[in-house]
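Chemist: Sequence and predicted structure below; questions after.
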Amino acid sequence: MNFHIPTAMQLTATMSMIIGLALALTLTGFPATLRQPMRLWVRGLLIQPFSYALFSLRGQVPDWLSIIVANALLVIAFAHITEALRIYSRKSPLTGLMLVLVGLAVVGEILLTYVWPSLYGRIILISVMIGLQASIGVEAIYRKQDSITRPEHLVALMLLVGVAIMIVRVAIVPAPGFMELTMSSPLQGIVFTYAALLPVIATSGFLLMCGERLNKDLARLATIDPLTGVYNRRTMAELANKAIATSKRHGRSLSLLILDIDHFKRINDQFGHEAGDLALCRVVEIMHGVLRGSDVIARIGGEEFVAILPDSNEAAAANLAERLRERLEESDFSVSGWPVPLRASIGVGSMGPSISNLETLLRETDRAMYAAKRTGRNRVVAASTLEKGQDGVAGDRPEISSGSY
């Protein structure tokens, strides 16, 4: 049975249009970071139908429409899909390259239609363009920093199949009687079957990709402080308990820092809450610069932070805390050209015979931090220097327990 190419083209155009319109209706339910690649994908799907519709009208409309414009639209559609995958993978768009490919397609189709008429030449030109764009899309998926998910493998597989088909299409010279793109042949049947399946399978995979990214982002937001990007209170407690268990299991030291920015209310009152937010972010930036990569930073209150220091005894943790305090004091933080001093009181606590769980470690480290507050601020106090029973916590200071995290 002959594969009727014009009918296949019309079917592909209809399917692409329906899927594109359906996907366009779902965009508002996704965050802004995903809406941009999804818009590009939708535009690609909505441009494709016009290309296939013009292909199917070969012989009924002028050649400049059914050949030049149709092929240009096809290359533009794949350019949008390729850019969608790059932006989804957090890569910079290749707008310049895509414009060059579209320009080459238009110029090449004009020359191969009117100057040096060649159907095979046109097939080679567009196959190379589509194969190159599909390869760029595959590269965007497999060269991203995150682990590759199954939906991403699915989309990449569909693009790789397209690349393979384009290579075969270039390698096989059409039979002498093959005069028009709409003529039926086994290879044409494969090409347009793939063209009909691509919008369905690849778009399903792309939607699953976006759904998994959304779930990952939501899970991440549940574990971090949205302003500073460090862990929140609840996640700090989970990570601290794991670190304590590891410390006990392997007999390793473990220390904790509790840092409270001095006179933070004064920054908010004098310069506004936006300046306070900038100060918090600056403190976190300095903490990242001083602490080790294995250390864990969390924001547990308005201007209060915790750092979990694996494999650090109290002396090493106190030295690190002092370097951190000095770096904060020396920082050149300013708001609208006005210098704003950053000072902090830091308490240091370590696991030991009398401190064997998170609740006790937090309580003793918090007492040390508040002792630093009471004795002048902008200093480091270790929990071991406090006399037994000494109350370093002010009367209105709430008790910190692991259960509250």
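Modeler: Looks like it arrived, so ask away.
Chemist: rest of the way, CA atoms for contacts and neighbours
Modeler: Fine.
Chemist: This structure: strands as residue ranges?
Modeler: Counting by DSSP state E, the chain has strands at residues 254-261, 296-299, 304-310, 334-335, 338-339, 344-350, 380-382.
Chemist: list the helices and strands the third one packs on?
Modeler: Secondary structure elements in contact with strand 304-310, counted by 3 or more C-alpha pairs under 8 Å, 6 or more residues apart in numbering; DSSP states H and E, are helix 233-250, strand 254-261, strand 296-299.
Chemist: do you know which of those lies nearest S312?
Modeler: S312 lies closest, by C-alpha to C-alpha, to one member of these: strand 254-261, at 5.3 Å.
Chemist: before we move on, the earlier item: would you turn the strands of the chain into JSON lines with distance to G59 and mean neighbour count?
Modeler: Listed next are those as JSON lines, based on distance: least, C-alpha to C-alpha, whole Å; neighbours: other C-alpha atoms under 10 Å:
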{"stretch": "strand 254-261", "distance to G59": "76", "mean neighbour count": "26"}
{"stretch": "strand 296-299", "distance to G59": "68", "mean neighbour count": "24"}
{"stretch": "strand 304-310", "distance to G59": "72", "mean neighbour count": "23"}
{"stretch": "strand 334-335", "distance to G59": "69", "mean neighbour count": "14"}
{"stretch": "strand 338-339", "distance to G59": "73", "mean neighbour count": "10"}
{"stretch": "strand 344-350", "distance to G59": "79", "mean neighbour count": "30"}
{"stretch": "strand 380-382", "distance to G59": "84", "mean neighbour count": "26"}
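Chemist: ok, and here's another one to check against it:
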Amino acid sequence: MFLDIRTLGFLTAFIPFVLGLIMIIYFRSHHAYPGYYRWILSNFCFSVGFFLLQLRGLIPDTFSIVMANFTLVYALILIFEGVQLFYGRQAFNLINYGLFIIYAGLHLYFAYFSSNINARVILASAISAILNFRVGLGLYENPPVRLEKISRGISLIAFAMVLVNIFRFFETAFKNQPVDMLGDSMMIWYSLSTVVAITIWTFSYFFLNTTRMELELEDARKSILEIANTDPLTGIPNRRRFFEQGEIEFVRSRRQGHPLSFLIFDIDNLKAANDQYGHDKGDEFLCYASRLFQTEIRPFDLVARFGGDEFVFMFPNVSESQALEIAERMRARIKRFPLSDGSFIYPIQLSGGISGIRPDDGDLELVLKRADIALYQAKTQGRDCVLIA
């Protein structure tokens, strides 16, 4: 027939070579993680190994038997090391290379000192089963949480090849005559299963690499967004984040008819602290105040640094009078527990303005403007107090 075993063997050698080239092209245009290079090299090793096997009888046995089989086994070690590196583990594994050395010694013995092709096939099947199992285990055990399903799904390919290797092991062990590498019909199925496995493996590499890259890009996007929405000094939300959340709550409150109150606090004596102790101490004031504020509000409330020495609060489902109680509690507490580092004690004094949303409020800015006016009135009335607009 046209597709005889030797022809199929050359095809088996050609496909990994092409897939390796595709991986190189992919690498040139995409970010590749550690381990990807070993996966590329493993494909070329498969290609060289299968190519040398098909030249049996045409070139010296040293190449068509010994080097071919060594290269194929080493390809599996490269896959294992690629998995380890991809997941941030140590690539070199003494067990793998110990098995390789034992396999190489026995293979040379059955190739030159006690020529036995069946023993060589059994050895190759055994070492391949072990290495494929170790690859599958590397993919299945403790992958990153977000890659867990994908990684464990891909591990099934390696475990499936373990079954193929075990079948080949026993099928050869019970043969009564030497295996004919170019005439045994079972070699067609072994070659086809290998081609399918290598092809699926290669696209699995792409999938793993691309998925990890997309996840890290998403993490980077979230990190950038978090930086853009966070005050760098105090670590609490900034003005931008406050307006994003505030607009959402404003619309929700208007739609559902629930109260929504806003409080603006100003540190009265921050400028004096800056002048007396320096801006470093002033920064400590701001950080201390922000930490205290966070302990006094509910998880679904929001406090943000509005700029300079101003902090703005949003209290969903809280009336103006309730907001006043919260504000007075925070003002009293920060006054009762002044900032101290052992060398000095400096009390923090707050003034505040409160406003809740009203039926005729067209946008959030109007509510905050009223709260700001109330804050100004508190300042003009002697400071250290909170007023409702």
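Modeler: Thanks, I have the structure now. Please read these numbers as outputs of a predicted model, since none were measured by experiment.
Chemist: Which one of the helices and strands packed on strand 304-310 of the first structure lies nearest to E330 of the first structure?
Modeler: Closest among these, using C-alpha to C-alpha: strand 254-261, at 14.2 Å.
Chemist: hang on, the earlier thing: for A134 of the first structure, which of the strands of the first structure is the nearest?
Modeler: Closest of the strands of the first structure to A134 of the first structure is strand 296-299, at 40.9 Å (criterion: C-alpha to C-alpha).
Chemist: matching residues in the second structure for the closest one?
Modeler: Per TM-score structural alignment, the counterpart of strand 296-299 of the first structure in the second structure is residues 302-305.
Chemist: hang on, the earlier thing: so for L198 of the first structure, which of the strands of the first structure sits nearest?
Modeler: Of all these, strand 296-299 sits nearest to L198 of the first structure, with 44.7 Å by C-alpha to C-alpha.
Chemist: counterpart of I286 of the first structure in the second structure?
Modeler: Match for I286 of the first structure (TM-score structural alignment): L292.
Chemist: That match and S193 of the second structure, how far apart?
Modeler: Applying C-alpha to C-alpha, to the nearest Å, the value for L292 of the second structure to S193 of the second structure is 65 Å.
Chemist: Please name the residues that touch the match of I286 of the first structure.
Modeler: L292 of the second structure sits next to 330, 334 when contact means C-alpha atoms under 8 Å, 6 or more residues apart in numbering.
Chemist: And stretch 79-86 of the first structure, how far out from the chain middle?
Modeler: With C-alpha atoms, centre = their mean, to the nearest Å as the basis, stretch 79-86 of the first structure stands 16 Å off its chain's centre.
Chemist: Trace M330 of the second structure over to the first structure, please.
Modeler: M330 of the second structure maps onto L324 in the first structure, by TM-score structural alignment.
Chemist: can you pull the contacts of that match?
Modeler: 286-287, 290-291.
Chemist: out of the residues you listed, which are buried?
Modeler: Buried members of these, counted by 16 or more other C-alpha atoms under 10 Å: 287, 291.
Chemist: can I get the contacts of L324 of the first structure in JSON lines with distance to I172 of the first structure?
Modeler: Below are these laid out as JSON lines (distance: C-alpha to C-alpha, whole Å):
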{"residue": "I286", "distance to I172 of the first structure": "62"}
{"residue": "M287", "distance to I172 of the first structure": "62"}
{"residue": "V290", "distance to I172 of the first structure": "62"}
{"residue": "L291", "distance to I172 of the first structure": "61"}
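Chemist: Specify which member of the contacts of L324 of the first structure is nearest to L254 of the first structure.
Modeler: Using C-alpha to C-alpha, those come closest to L254 of the first structure at L291, 14.1 Å.
Chemist: ok, back up a step: which one, of the strands of the first structure, ends up nearest to Y120 of the first structure?
Modeler: Closest to Y120 of the first structure of the strands of the first structure is strand 296-299 (C-alpha to C-alpha; 61.4 Å).
Chemist: And the contacts of stretch 297-313 of the second structure?
Modeler: 231, 234, 236-239, 241-242, 262-267, 270, 286, 293-294, 314-316.
Chemist: how about 6 Å then?
Modeler: The contact list for stretch 297-313 of the second structure (C-alpha atoms under 6 Å, 6 or more residues apart in numbering) reads 236-239, 262-267, 314-315.
Chemist: Fine by me, we can end here.
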